[in-house]
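In: got a sequence here, can you build the structure:
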Amino acid sequence: MAWDIQLGVRVLEGVEAKFYLNAMRFVVEYLEEVEELGDELDAETGDSRTERLTPTHLRRSQF
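Out: You can find the predicted model right below:
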């Protein structure tokens, strides 16, 4: 992994690279799981009405 930054090229190696790749793998797996749920997501609101949630709503609320 390498990025151009103001101080030159930043290269991730060893532990940093493993950490970055594991974090990216976790995020991709999580988003795939949320996407699989699709339209099956319902949430009860405070006024006893059912509101439809989409994976996009969940992603916004998580981050």
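In: switch to C-alpha atoms for all contacts and neighbour counts from now on
Out: Fine.
In: now do the helices in the chain.
Out: Along the chain, counting by DSSP state H, helices occupy 14-37, 55-62.
In: now render these as JSON lines, adding mean neighbour count.
Out: Formatted as JSON lines, the helices of the chain follow (neighbours: other CA atoms under 10 Å):
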{"stretch": "helix 14-37", "mean neighbour count": "12"}
{"stretch": "helix 55-62", "mean neighbour count": "11"}
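In: redo those helices as a markdown table? Include distance to residue 8.
Out: Below are those laid out as a markdown table (distance: least, CA to CA, whole Å):
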| stretch | distance to residue 8 |
| --- | --- |
| helix 14-37 | 18 |
| helix 55-62 | 33 |
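In: alongside the first, I'd like the structure of this one:
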Amino acid sequence: MRVELDEPKCVAAGQCVMAAPDVFDQRDEDGVAVVLDEHPGAELLDGVREAVAICPAAAIRLVEE
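Out: Model prediction:
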């Protein structure tokens, strides 16, 4: 699985960071999300799926490879 983030769509709500802090962070200057781990392990996928579901901008995708 690969995490994709559409940065221009991100509204800097930080929900992804709260759902999956090992996978997402936010830039200090504007709060836009960044992906820390594009290929998270199985133990992190529940948090990533939650981040995808609660992202207010629908800026996150989880892609099967």
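In: superposing both, give me the TM-score.
Out: Here the superposed chains carry a TM-score of 0.25, computed using TM-score structural alignment, normalised by the length of structure 1; 24 aligned residues with a CA RMSD of 3.0 Å.
In: re earlier: for the helices of structure 1, which one sits closest to residue 2 of structure 1?
Out: Among the helices of structure 1, helix 14-37 comes nearest to residue 2 of structure 1, with 9.9 Å by CA to CA.
In: which strands and helices sit next to that closest one?
Out: In terms of contacts (3 or more CA pairs under 8 Å, 6 or more residues apart in numbering; DSSP states H and E), helix 14-37 of structure 1 is packed against helix 55-62.
In: report the angle between the helix it packs on and helix 14-37.
Out: Comparing the axes of helix 55-62 of structure 1 and helix 14-37 via axes from the mean of the first three to the mean of the last three CA atoms, to 10 degrees yields an angle of 140 degrees.
In: and the gap between residue 62 of structure 1 and residue 34 of structure 1?
Out: Residue 62 of structure 1 is 11 Å from residue 34 of structure 1, where distance means CA to CA, to the nearest Å.
In: kindly apply the preceding question to residue 11 of structure 1 instead.
Out: Distance from residue 11 of structure 1 to residue 34 of structure 1, by CA to CA: 32 Å.
In: residue contacts, the nearest residue to residue 3 of structure 1 once chain neighbours are set aside?
Out: When the adjacent residues along the chain are set aside, residue 3 of structure 1 lies closest to residue 10, with 5.1 Å between them (CA to CA, 6 or more residues apart in numbering). The contact partners of residue 10 of structure 1, by CA atoms under 8 Å, 6 or more residues apart in numbering, come to 2-4.
In: sweet, I'm off.
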